[in-house]
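K.L.:
Pasting the sequence and the predicted model now:
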Amino acid sequence: MATTPQDAAMVVLMRDQPGAGTKPEILLVKRRSESGFETGAYSFPGGALEPIDCLPVSLALSPGVTAAEAALRMPDAESPSRALGCWIVALRHTFAEADFLLARSGDGTLWEPSENDLRTLVWQRRAWQKGDTNFPNMMHELERWLATDLLVYFAHGFTPEAPPPRFSTRCFLTRVPFRVSPLPETSLAIEQLWLTAEEARQQHVNGELQLTAITAKILQLLEPFPTAEGAMSHHQRLPSVESL
């Protein structure tokens, strides 16, 4: 009997390296075994869509992308709220696994956390992990809004039917400045690697790096681009997303 795939989202974080002729690096993470979403092999930050991601309290965190705009880009989504929920869960897991909180301040500027802000975020994430708060409440307490406008929806794929659970995975692309520092600790991911697409694929071929099937396909798509901005601009212009 075929398993109905769960909606999920993942984010490819790219950063341009300083120096001429260098290819952009891509963040790969290995999740803790209890996280339940494609554990074991290296992949991109991501996770399953949860009901809270589609509630008004979460959708209100996205002033840069509306539910109607998300549905236009994702016409096969069940509803506009579930479409925008994919943007929400993508950034929620970028914070949970990659240690980056891509957010904007009230004036619309991209938030660059100070050292004191980073300490507050560590405390907030611990409270979230213990169940003392949830992600939208945490964001509202911080008075920050998710920078959903920085995400380019560029690919859609399905994980294998076995072993379960199976996911219908929406893939987003974004660029982080090389100077940006993540939080001083990692939660759901036990390892993080910054590699170029070519380096990661070569290590995978050599048996040195285990990748999920979707991850390997995405790396192949991104390998030709000399800059992160070039990859984003190319996929933003495409009328439809890549099928993985």
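P.N.:
On my side now, so go ahead. Residues are numbered from 1 along each chain as shown.
K.L.:
going forward, measure contacts and count neighbours with C-alpha atoms only.
P.N.:
OK.
K.L.:
Pro136 reaches Leu61, doesn't it?
P.N.:
Yes: counting by C-alpha atoms under 8 Å, Leu61 is a contact partner of Pro136 at 7.4 Å.
K.L.:
dropping in the other structure now:
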Amino acid sequence: MGGIPLRGELVERARDILAGRVEPVPARDAATVVLLREGNGGEPEVYLLRRRASMAFAAGAYVFPGGGVDPRDADHTISWEGPSPAEWGRVFHTTERAARGLVCAAVREMFEESGVLLAGPSGGSVVADTTGDDWEADRLALIDRTLSFADFLGERSLVLRSDLLRPWAHWITPEVENRRFDTRFFVAALPPGQRPRDVGGEADQVAWVRPADALEDSRRGRILLMSPTRRTLREISAHRTVADVLAAEREIVTFMPGVVEVDGEMRIVLDDDHGSGAA
């Protein structure tokens, strides 16, 4: 049987939503970045964070860096290199303003959660090192929202490199959840000279791992993966190099797992979960 069984109060909530007695919570715009590097054998490795057990959303799960869009992420003063917000909007089937916020949120959240920054002094460069105390102070100020992403880039005279991102997928949190996100997935290669670091915060563990290894660990119950992460890892594992991943032609299709009742048990499923034995 496919899918993920619901437990506790979500069971009744799912029944109420299916019966039309409860309205789903609106989904908030969010962005996620699959950060890639070449492993020892040349195969792609991905950067995963394990969310703290105390987190309200996806506690204990291994995820890619990402998070919700800050309204200030759509600031028009941000210097930009690469595909325009309008182009990203066409790719992700959304407005130009929303697309600007999504791309900026992707770059900002990855810096907040890994210390990796897709920006540089010019359109053809990327900062080589973000490990100093001044960078850390800015990272923390971004997290507590005392510093906007536009001001952060502007004060350092940096250009956002949207050309270093590639679109990958679009996932919406199931309607049964109390916290919901409308998330666009991006992929990006680790810039030369930069190195991610365990910066704490929402994650209590980080790791570089081959997608196939992460999937095997999940199958054996050693790590927890949500459906979007698992499917993305499966897709990336089909590519032999990071360059192949970045060159992949992607048609952005929206996925939103549904809720079904099977033999009295409420389960979250995708269409291809039925009969697959995978969640």
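P.N.:
It's in. The shown structure was predicted, so the numbers you read here are calculated from the model rather than taken from an experiment.
K.L.:
Show me where structure 1 has its strands.
P.N.:
6-15, 25-31, 46-48, 103-104, 145-146, 152-158, 167-175, 189-196, 242-243 (DSSP state E).
K.L.:
could you say what helices and strands the last one packs with?
P.N.:
Applying 3 or more C-alpha pairs under 8 Å, 6 or more residues apart in numbering; DSSP states H and E, we find strand 242-243 of structure 1 packed against strand 152-158.
K.L.:
thinking again about what came up before, let me have the strands of structure 1 in JSON lines, extended by mean neighbour count and distance to Ala70 of structure 1.
P.N.:
Shown next, in JSON lines, are those (neighbours: other C-alpha atoms under 10 Å; distance: least, C-alpha to C-alpha, whole Å):
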{"stretch": "strand 6-15", "mean neighbour count": "24", "distance to Ala70 of structure 1": "13"}
{"stretch": "strand 25-31", "mean neighbour count": "23", "distance to Ala70 of structure 1": "25"}
{"stretch": "strand 46-48", "mean neighbour count": "26", "distance to Ala70 of structure 1": "17"}
{"stretch": "strand 103-104", "mean neighbour count": "22", "distance to Ala70 of structure 1": "18"}
{"stretch": "strand 145-146", "mean neighbour count": "26", "distance to Ala70 of structure 1": "14"}
{"stretch": "strand 152-158", "mean neighbour count": "21", "distance to Ala70 of structure 1": "9"}
{"stretch": "strand 167-175", "mean neighbour count": "23", "distance to Ala70 of structure 1": "12"}
{"stretch": "strand 189-196", "mean neighbour count": "17", "distance to Ala70 of structure 1": "28"}
{"stretch": "strand 242-243", "mean neighbour count": "13", "distance to Ala70 of structure 1": "16"}
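K.L.:
between those strands, which one is nearest to Ser233 of structure 1?
P.N.:
Judged by C-alpha to C-alpha, the one of these that comes nearest to Ser233 of structure 1 is strand 152-158, at 8.8 Å.
K.L.:
what's that closest one aligned against in structure 2?
P.N.:
The aligned range for strand 152-158 of structure 1 in structure 2 is 166-172, by TM-score structural alignment.
K.L.:
Just give me how far that stretch sits from the chain centre.
P.N.:
Taking C-alpha atoms, centre = their mean, to the nearest Å, the mean C-alpha location of stretch 166-172 of structure 2 is offset from the chain mean by 9 Å.
K.L.:
returning to what we had before: as a markdown table, the strands of structure 1 with distance to Ala96 of structure 1 would be great.
P.N.:
Below are the strands of structure 1 laid out as a markdown table (distance: least, C-alpha to C-alpha, whole Å):
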| stretch | distance to Ala96 of structure 1 |
| --- | --- |
| strand 6-15 | 12 |
| strand 25-31 | 10 |
| strand 46-48 | 9 |
| strand 103-104 | 14 |
| strand 145-146 | 14 |
| strand 152-158 | 20 |
| strand 167-175 | 16 |
| strand 189-196 | 8 |
| strand 242-243 | 26 |
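K.L.:
which stretches of structure 2 form helices?
P.N.:
Taking DSSP state H as the criterion, structure 2 contains helices spanning 9-18, 85-92, 96-114, 133-143, 149-155, 211-219, 227-236, 242-247.
K.L.:
Show me the one of these that comes nearest Glu177 of structure 2.
P.N.:
Glu177 of structure 2 lies closest, by C-alpha to C-alpha, to one member of those: helix 9-18, at 7.4 Å.
K.L.:
in the closest one, what's buried?
P.N.:
For helix 9-18 of structure 2, a neighbour-count test (16 or more other C-alpha atoms under 10 Å) marks 11, 13-15, 18 as buried.
K.L.:
same question, stretch 41-57 of structure 1
P.N.:
42-50, 52-54.
K.L.:
Then stretch 215-231 of structure 1?
P.N.:
Buried residues in stretch 215-231 of structure 1, counted by 16+ other C-alpha under 10 Å: 215-216, 218-219, 222-223, 227-228, 231.
K.L.:
tell me, it lands on which residues of structure 2?
P.N.:
Mapping stretch 215-231 of structure 1 onto structure 2 (TM-score structural alignment) gives residues 229-245.
K.L.:
Give me whichever of the helices of structure 2 is most buried.
P.N.:
Of all these, helix 96-114 has the most neighbours on average by mean count of other C-alpha atoms under 10 Å, namely a mean of 25.
K.L.:
what helices or strands is that helix leaning on?
P.N.:
Against helix 96-114 of structure 2 (3+ C-alpha pairs under 8 Å, 6+ apart) you get strand 28-38, strand 66-68, helix 85-92, helix 133-143.
K.L.:
Tell me the counterpart residues of stretch 108-117 of structure 2 in structure 1, please.
P.N.:
By TM-score structural alignment, stretch 108-117 of structure 2 lines up with residues 92-101 in structure 1.
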